[in-house]
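[1] When you get a sec, could you give me coordinates for this:
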Amino acid sequence: MRHILLSLCLMLTAAFSHAEAEQVNPQVILQTSQGTIELELFPEQAPETVANFLTYVDDGFYNNTIFHRVIRGFMIQGGGFTADLDRKVTRAPVRNESNNGLANLQGTIAMARTSNPDSATAQFFINAADNPMLNLRPGRMGYTVFGRVVNGMDVVIKINNLPTMMKGSHRDVPEQDVTIEKAFRKNAQ
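    Modelled structure (predicted):
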């Protein structure tokens, strides 16, 4: 009987370990000209946003785009412009999922949008500080958080501290281009 219970416990442990391995959140690597940033995405909390972001990653859309807006102590924004500040053509916007319980805390990644809550396409930002004013509030949709930095927060801070300038009609553009050389799913290079 004891041998049967031990075998059963081992089988259950193996089954739970296998189930946990299947529940790993997707991870994305951003290789930038300033270093590597590794992201963990949260598809359970923001399914449409994560699917949208991963489609852009898988299509190579983010390769050779820049972080075009950097505000010290606030965030770094990228994913929509070439080094010449030409806006890339995107797919249709996704529904705002800021009511998912996630907050714009330091190190989280969220979707950039216009004043229309459902206007997010490809541009994203990484919070360089806690930014509660970007969260969902009564009567106002927030900015959808859909992941977090798991490695490379030092790179985010380094980018966030770069000097910026006005370039054409764009404010807060890093004086030195910060390029996303390549974006890809971890373990899928």
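
[2] can we go C-alpha only for contacts and neighbour counts from here?
    OK.

[3] Give me the longest helix you can find in this protein.
    Counting by DSSP state H, the longest helix found in the chain is helix 2-22.

[4] That one: what's the following helix or strand?
    strand 27-32 (DSSP states H and E).

[5] ok, residues contacting that following strand?
    Applying CA atoms under 8 Å, 6 or more residues apart in numbering, the contact partners of strand 27-32 are 36-41, 178-186.

[6] Please repeat the previous calculation with a cut-off of 6 Å.
    For strand 27-32, contacts defined as CA atoms under 6 Å, 6 or more residues apart in numbering pick out 36-40, 179-186.

[7] Using PyMOL, define a selection of the buried residues within the residues you listed.
    Applying 16 or more other CA atoms under 10 Å to the contacts of strand 27-32 leaves a buried subset, and the PyMOL line that selects it is:
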select buried, resi 36+37+38+39+40+179+180+181+182+183+184+185
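
[8] Skipping adjacent residues, who's closest to the residue nearest in space to the middle of the chain in space?
    Closest residue to the average C-alpha location of the chain: I109 at 3.8 Å, with CA atoms, centre = their mean. Among residues not flanking I109 along the chain, I126 sits closest, at 4.4 Å (CA to CA, 6 or more residues apart in numbering).

[9] and for comparison, fold this next one:
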Amino acid sequence: MIKDDAYAVSKKFDLPGHAVLNTSKGYIIVELFKDGSPETVDKFIDLCQKGYFKGMSFHHVIKNYVIQAGHSKDLAAADEWTSRGKIRSQLRTSPKHEAFMIGTVKSKDSKGFELYITTAPIPDLNDKLIVFGRVVKGEDVVQEIEEVDTDEHYQPKSDVGIINVTLKHAI
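    Predicted structure coming up:
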């Protein structure tokens, strides 16, 4: 039993602690919360190693809220997020609800992986996302993506996306 515990601890330290998102606007460096969201970080790392995010577009850009990449084209979700965001200023925030947090939707659907980067504090974040990291460098790149022109459904009018993701143990 002790041997298994030691293996689990050593495995956790072997996991990369950072991801470098090479986007069409520049680099975003993310610190992964290996302790806080280990299952989600494991899934994210696995998908990165398989090239899942390579060439993926940011398909929803909601100014002062979030940028979203993934394979979902669910417009209703973006509309709901925006309408809920209008009441966010009335709620208390915690450090986990800061801008530049990275997360994915709370869902039992294992077919896809939606990637969200917050661009403002979101008090109801725990209701929607599993936060598994934060941007530690490249906030200006996130803001540049946030400023792209979008249509009425928050979809960018010009293509902006992730070229590839590189995993790093340290930055």
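
[10] Show the contacting residues for the counterpart of the residue nearest to the centre of structure 1 in structure 2.
    With TM-score structural alignment as the criterion, I109 of structure 1 lines up with I102 in structure 2. Applying CA under 6 Å, 6+ apart to I102 of structure 2 gives the contacts Y116, I117, V131, G133, R134.

[11] counterpart of the fourth one in structure 1?
    For G133 of structure 2, the equivalent position in structure 1 is taken to be G147, counting by TM-score structural alignment.

[12] and I157 of structure 1, helix, strand or coil?
    helix (DSSP: H, G, I helix; E, B strand; the rest coil).

[13] Oops, could you answer that again for I117 of structure 2 instead?
    I117 of structure 2 is classified as strand under three-state DSSP.

[14] Alignment lookup: it to structure 1.
    Matched by TM-score structural alignment, I117 of structure 2 corresponds to I126 in structure 1.

[15] Kindly report the same for K50 of structure 2.
    Match for K50 of structure 2 (TM-score structural alignment): D59.

[16] With V61 of structure 2 instead?
    In structure 1, V61 of structure 2 lands on V70 (TM-score structural alignment).

[17] Could you do V142 of structure 2 as well?
    So V142 of structure 2 corresponds to V156, using TM-score structural alignment.

[18] Skip the chain neighbours and tell me the closest residue to its match.
    A128 (6.9 Å).

[19] Would you check that the residue nearest to I109 of structure 1 makes contact with F74?
    No - judged on CA atoms under 6 Å, I126 of structure 1 makes no contact with F74 at a distance of 8.8 Å.

[20] Among those two, which residue is more densely surrounded?
    A count of neighbours by other CA atoms under 10 Å puts I126 above the other of I126 of structure 1 and F74, at 28 against 15.

[21] Distance-wise, check the more buried one relative to G142 of structure 1.
    From I126 of structure 1 over to G142 of structure 1 the distance is 15 Å, taken as CA to CA, to the nearest Å.

[22] do the same with I66 of structure 1
    For I66 of structure 1 relative to G142 of structure 1 (CA to CA), the value is 24 Å.

[23] Structure 1: strands as residue ranges?
    In structure 1, the strands defined using DSSP state E lie at 27-32, 35-41, 65-71, 75-78, 108-111, 124-127, 145-151, 164-167, 170-174, 179-185.

[24] Would you mind finding the most buried of those?
    strand 108-111 (a mean of 27; mean count of other CA atoms under 10 Å).

[25] chain center to that one, what's the gap?
    Remark: strand 108-111 of structure 1 is offset 5 Å from the chain centroid, using CA atoms, centre = their mean, to the nearest Å.
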